[in-house]
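Student: coords please:
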Amino acid sequence: MLKWIFGLLIVIAAVAGGFWASADKDMKALISSLPTDANVLFWSVEQRDAGFRALDRIPILAKSNIIAKGDTVYPLPKGEPITIGTDVDAYMKAQRTAGLVIVQDGKVRLEKYGLDFDAAGKWTSFSVAKSFTSTLVGAAIKDGYIKSIDDKVSAYIPDLKGSVYDDVTIKQLLTMTSGVKWNEDYADPKSDVALFNIHKPEKGVDVTVSYMRKLPREAPAGTKWVYKTGETNLIGVLVSSATKKTLSRYLSEKLWAPFGMEQDASWLIGSTGHEISGCCIQASTRDYARFGVFMLGGAKVNNVSILPDDWIAPATSKQADIAVPGKGYGYQWWTYDDGSYAAQGIFGQGIFIDPKRNLVIASNSNWPKATDPDTVGVQREMFYKAVQAAVDAEAKPIGK
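Tutor: Just a heads-up that it's a prediction; the model follows:
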């Protein structure tokens, strides 16, 4: 997903004056075995273990904006340990889990860490960031920066005018149903998801906009679902353009500070200064869990929702058919037919939210592969079901 020039830049950073004096153990672990390929997908497992907790601290490799926390912290009190009908330690080992936090009825029912990670650390989100980005669209509508979800995208990003995006609405971007042709194959070096991150933009044009406005149409807008990280990046450009604020600042103002996240977070920025909105928030596992709690509570700050009244229900329910039984896609959320929904990123990042059970499962991992739906993916789905079953068993009257 992230086609950065890793190898060369890390070498430059490693030999820069004073680097080793300030490098922490995560950086030393990463640089001790430099990747030879430019793509994070081809890093070794050990390099990812170090890099995923430190992407925003690799000099030169990536710049980032701070998502500032506030003065108060939303409490996550410790609850009774939950009894899950599966071996949690074995599950975490199989998933290569760095952090796992289960919150139910507002209390932490389970919190465990692995891979020498802990509650103070921050792990990269990958595409979990997409769900934060879509939430900022809702906030921008509530604040009046964006008039309607049915507005055309090019009305907010003038450099898209004259492209296929003249026919695409904000809602179609959110649901990834633009009908614009796109290849998200992470293993293909000629795919769009690989090429658009190394694209050289025209002067004065955002790199994502420059690449996306040249794409052709393959289906009428609104008729075909295709997963497109590039379009989430367009959403980020749209929100920044509409609000005249960076995504990091807007996220801090609307949610991170007033709701009470425990730590500052960061968001990597691309070559033209916009956050990589389809990816790359660095935050603690507990704060990812707090985002789930925030959504469960109606996205409220001081008892007032930051989102329009008609936002959460459609955002977190099936708006697009993804050809997988029991699942769908909402506004940058993966949806389940039982009413639960999730933010998900490659290598096992996730926030699973179940409103019926008042349940949040936040996890950060380093799967052996970026995506592997038939092994670790199935294991995660089974774990979610096991936790749901444990909550149901507690609620069942004795003797029933």
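
Student: going forward, measure contacts and count neighbours with C-alpha atoms only.
Tutor: Will do.

Student: Show residues contacting the helix or strand harbouring residue 385.
Tutor: Using DSSP states H and E, residue 385 falls within helix 376-395. Residues outside helix 376-395 that contact it (C-alpha atoms under 8 Å, 6 or more residues apart in numbering): 82-86, 91, 94-95, 348, 352, 357, 361, 367, 371.

Student: Now residue 166: closest residue in space, sequence neighbours ignored.
Tutor: residue 154 (5.6 Å; C-alpha to C-alpha, 6 or more residues apart in numbering).

Student: quick one: that neighbour and residue 173 touch, right?
Tutor: No - using C-alpha atoms under 8 Å, residue 154 makes no contact with residue 173, being 11.5 Å away.

Student: Out of these two, name the residue with the larger neighbour count.
Tutor: Neighbour totals were compared for residue 154 and residue 173, and residue 173 leads with 28 against 20 (other C-alpha atoms under 10 Å).

Student: Could you also give me the structure for this next sequence, so I can compare it with the first?
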Amino acid sequence: MKFNSYIKSKQRTICALGSIGLAVALLSSCGIFYKYPTINDYTQFPYTAIHHGDSVYHFKPRGNNDISQLLVRGQGRDRDTVDLPLDTYLQSTRTAAFVVIRNDSVLFEKYYNGYNRNQLINVFSISKSVTSLLTGLAIEDGYIQSVTDPVTKYVPELLSGDAKFQRLTIEDLLNMRSGLKFNENYGSRFSKMAKLYYGKNQLGQIKKMKFAHEPGSVYEYQSVTTALLGIVLEKATGKELGKYLEEKIWIPLGMEHDATWSLDDEKHRSAKAYQGLNLTAIDLAKIGQLYLNKGKWNGKQIINPDWIKKSTTPNVNNEGYQYQWYSMDEWYYTKDGPYFPDSISAAKAMQQTKYDYYDIKKQRNGKWCVLAYTNAFYAMGYMKQVLYVDPDKKVVVVRIGEIGDVELGFIADELVNKL
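Tutor: This next block holds a predicted model:
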């Protein structure tokens, strides 16, 4: 399955801010008028400052291998498929920053549309994946005993809400199986998503929510699920999410720039764990490199490699989503095409392939196809913020920007496969 198609199939679930069709959101209770969300939206919210340390780590400088002219597949003016040089392609889209790291070296780093390498940009739902990283660290530090703990152990305020909160575990939150009744689309200014994003007091909102499903039973991508996970972390650690990130990741990884994490308001100071991280592209690449190195950084184990493995091993029963990270997938083709007459022959064929994880699916035509998962994984945010990691090719790719006129599928299957 090509990455373009994969993004399209996930579009309704991965957007941290709901529907792309949103043009205006207004909450009279806030007294603020907000236009279409942008990567600079964070300037409208209070935040936690995340400071880098005195020691700064720099990736190795790029060599003589210039990939700016590497051809990638894009779309021409008539929407026909054409091959364009990478640099031309990026200039033609609303890309702000594009970084490629291979073997700990900068292979490509360039900024467009008036942005520069020192500029903070909101990465929207990539924040979810970083929240997962902090969850693993909180368990190592003993702030959280286990992912099987109920959330009410750390957020007792929920005991007065729906009884199902007492059966909701941290792992349910990590796997987007909260069961909460919540519509991710906030095309209406009165929707739950709009209220969560623009409103104040996240915990106060969540306490009033009901459940559509038993916790743990149904996978459904919801930003409110990660919002609650962030609250669990802040309650458990006794620290603002941004400050815990500063302590555990920002300083140890030698980030080059300060960052911020947006809050619900100044009074409650609860981090928007689902979309509020604002940072530079080069520092985001370091988080990808940390995962590529299985939790090790500059010779030191920052986080348990078992947590990295759990976060990046495809969860076939969860659409390849686990612990707030996506696994890359592709349709499996034989020389005769993608179809099998039955599930038994499909399973038999897959035993002879390189794939360890796959999902056999029956199609409308009565035949069977196989969705196979590769070793690559990624974090993704609204307007196609991407942190892509390919362990086999030792490559990390960061794309930050806004939605352009053409798809960005080359990030995986057009660019990385040519390096």
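
Student: tell me which of the contacts of helix 376-395 of the first structure is nearest to residue 141 of the first structure?
Tutor: Of all these, residue 352 has the smallest distance to residue 141 of the first structure: 25.0 Å, by C-alpha to C-alpha.

Student: In the second structure, what residue corresponds to that closest one?
Tutor: Using TM-score structural alignment, the equivalent of residue 352 of the first structure in the second structure is residue 388.

Student: residues contacting its match?
Tutor: Going by C-alpha under 8 Å, 6+ apart, residue 388 of the second structure touches 288, 376, 377, 378, 379, 396, 397, 398, 411, 412.

Student: What of residue 268 of the first structure?
Tutor: 56, 62, 63, 64, 65, 275, 276, 280, 281.

Student: same thing but at 6 Å, please
Tutor: 63, 64, 275, 276, 280 (C-alpha atoms under 6 Å, 6 or more residues apart in numbering).

Student: my guess is the second one is in a strand, correct?
Tutor: Yes - with DSSP: H, G, I helix; E, B strand; the rest coil as the criterion, residue 64 of the first structure is part of a strand.

Student: Alignment lookup: it to the second structure.
Tutor: Residue 64 of the first structure maps onto residue 47 in the second structure, by TM-score structural alignment.

Student: Reformat the contacts of residue 388 of the second structure as TSV; add distance to residue 219 of the second structure and secondary structure.
Tutor: TSV is the format used below for those (distance: C-alpha to C-alpha, whole Å; DSSP: H, G, I helix; E, B strand; the rest coil):
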residue	distance to residue 219 of the second structure	secondary structure
288	25	helix
376	21	strand
377	19	strand
378	18	strand
379	17	strand
396	28	strand
397	27	strand
398	27	strand
411	26	helix
412	25	helix
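
Student: Compare these and tell me which has the most neighbours.
Tutor: Among those, residue 396 has the most neighbours (other C-alpha under 10 Å), with 31 neighbours.

Student: In contact with that residue, which residues are there?
Tutor: Contact partners of residue 396 of the second structure, counting by C-alpha under 6 Å, 6+ apart, are 100, 101, 388, 389.

Student: Quickly find the element holding the third one.
Tutor: Yep, that's residue 388 of the second structure we're talking about. Using DSSP H and E, the element containing residue 388 of the second structure is strand 385-390.
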